[in-house]
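1. My questions are about this predicted structure, shown below with the sequence.
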Amino acid sequence: MRAFRIQNDSLGNSYFEEGTLPEYFSIASERFVIETKIAAYQKYQHPAPRFQYVVTLKGKLRFTTSDEKQFILEPGIILVAKDIHGEGHSWEIIEGDEWQRIYIIPNQNADDAFVAT
């Protein structure tokens, strides 16, 4: 499955990689959260609150990392959010008026299984 991973460099700046998650990958998770509300900080830089997978069900968004590079997230693409330090990333809805998503919070120290392309 197509995926983007956001993480921190050695200085705490966020950057992203494009890649995939393997088919039949199982995530041992602590919890699972469904969210549709739009956070007030969407257009402002912020780190991920924890290592998490974000599965978009509805909405098309533009993410920007602290290096000013951008990517598009939409249904069918998984976000692996690991930029938990530094200024983080921002996002904005570019199509539609809401972002329906599922957060999967993996067990601490779990392998993210991301394969960069």
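-> Perfect, thanks for sending it. Numbering: from 1, shown residues only.
2. drop to CA atoms for contacts and neighbour counts, all remaining ones
-> Fine.
3. the helices in the chain, which residues?
-> Per DSSP state H, the chain carries no helices over any range.
4. so where do the strands sit in it?
-> Ranges of strands within the chain are 2-8, 14-20, 29-35, 52-65, 70-73, 78-81, 89-106, 115-116, based on DSSP state E.
5. Show me what the last one is packed up against.
-> When contacts are defined as 3 or more CA pairs under 8 Å, 6 or more residues apart in numbering; DSSP states H and E, strand 115-116 sits against strand 14-20.
6. how many degrees apart are the strand it packs on and strand 52-65 in direction?
-> For strand 14-20 against strand 52-65, the angle by axes from the mean of the first three to the mean of the last three CA atoms, to 10 degrees is 120 degrees.
7. Pipe the strands of the chain into a markdown table and attach mean neighbour count and distance to residue 43 per row.
-> Putting these into a markdown table (neighbours: other CA atoms under 10 Å; distance: least, CA to CA, whole Å) gives the following:
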| stretch | mean neighbour count | distance to residue 43 |
| --- | --- | --- |
| strand 2-8 | 22 | 16 |
| strand 14-20 | 20 | 15 |
| strand 29-35 | 11 | 18 |
| strand 52-65 | 20 | 9 |
| strand 70-73 | 17 | 13 |
| strand 78-81 | 22 | 16 |
| strand 89-106 | 18 | 5 |
| strand 115-116 | 14 | 26 |
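8. and here's the other structure:
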Amino acid sequence: MTSEKAETKNYLKAIRLINIENDDCAFKIGKIPILQNINASYFFAKTDVSALEGIPHPAPRRQYVITIKGKLKFGVTNGETFIIEPGIVLIANDTKGIGHTWEIIDGDEWERIYIPLDEDTDDLFVAD
């Protein structure tokens, strides 16, 4: 997957991490519409990468992860991988099981913003 722009200017490119059978982790490629309100109570930023890089883990909650700086390779249970970089929204919805891994593949920083989604909020994801 590359950082090509979404097919229309009314969407942002997105990748959604999901739980599948046996709580394994997989991903779907798609998009989210722009100019939509989302039900989120707060957001926070993070730059530390030492804690979970390379260690399998599920998402602590359903959330958008917006990369500001950095290029990362994410891996899921079956060994498939994808790239996240600025311009691609990650929707972390793999809250059970082993989860996913990630590693920085360009540089040594990952600046990102987390937007936790309220419990019953639609994440607005549209699969390709």
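-> That came through, no problem. Only a predicted model underlies this, so the values are computations on that prediction, with no experimental measurement involved.
9. okay, stretch 56-67 of structure 2 sits on what stretch of structure 1?
-> Aligned by TM-score structural alignment, stretch 56-67 of structure 2 falls on residues 45-56 of structure 1.
10. Need the residues that contact that stretch.
-> Contact partners of stretch 45-56 of structure 1, identified using CA atoms under 8 Å, 6 or more residues apart in numbering, comprise 66, 73-90, 99-106.
11. ok, 6 Å please
-> Stretch 45-56 of structure 1 is contacted from outside by 75, 78-85, 87-90, 101-105, using CA atoms under 6 Å, 6 or more residues apart in numbering.
12. quick one on the thing from earlier: wait, which of the strands of structure 1 is closest to residue 41 of structure 1?
-> strand 89-106 (7.9 Å; CA to CA).
13. Which strands or helices does that closest one pack on?
-> strand 29-35, strand 52-65 (3 or more CA pairs under 6 Å, 6 or more residues apart in numbering; DSSP states H and E).
14. okay, that strand sits on what stretch of structure 2?
-> Going by TM-score structural alignment: strand 89-106 of structure 1 matches residues 100-117.
15. so how far is that stretch off the chain centroid?
-> Put simply, stretch 100-117 of structure 2 sits 9 Å off its chain's centre (CA atoms, centre = their mean, to the nearest Å).
16. Run through who's touching it.
-> Contact partners of stretch 100-117 of structure 2, identified using CA under 6 Å, 6+ apart, comprise 40, 43-47, 53-57, 62-76.
17. ok, now stretch 67-86 of structure 1?
-> 2-8, 12-14, 47-48, 50-57, 60-64.
18. Okay, now that stretch: how far is its last residue from its first?
-> 12 Å (CA to CA, to the nearest Å).
19. and the counterpart of residue 65 of structure 1 in structure 2, how far is that from residue 35 of structure 2?
-> Structural alignment (TM-score structural alignment) places residue 65 of structure 1 against residue 76 in structure 2. From residue 76 of structure 2 over to residue 35 of structure 2 the distance is 30 Å, taken as CA to CA.
20. What of residue 52 of structure 2?
-> 32 Å.
21. Those two: which has the busier surroundings?
-> Comparing residue 52 of structure 2 with residue 35 by other CA atoms under 10 Å, the one with more neighbours is residue 52, at 12 against 8.
22. my guess is residue 115 of structure 1 contacts residue 17, does it?
-> No - if you go by CA atoms under 6 Å, residue 115 of structure 1 and residue 17 don't touch, sitting 9.3 Å apart.
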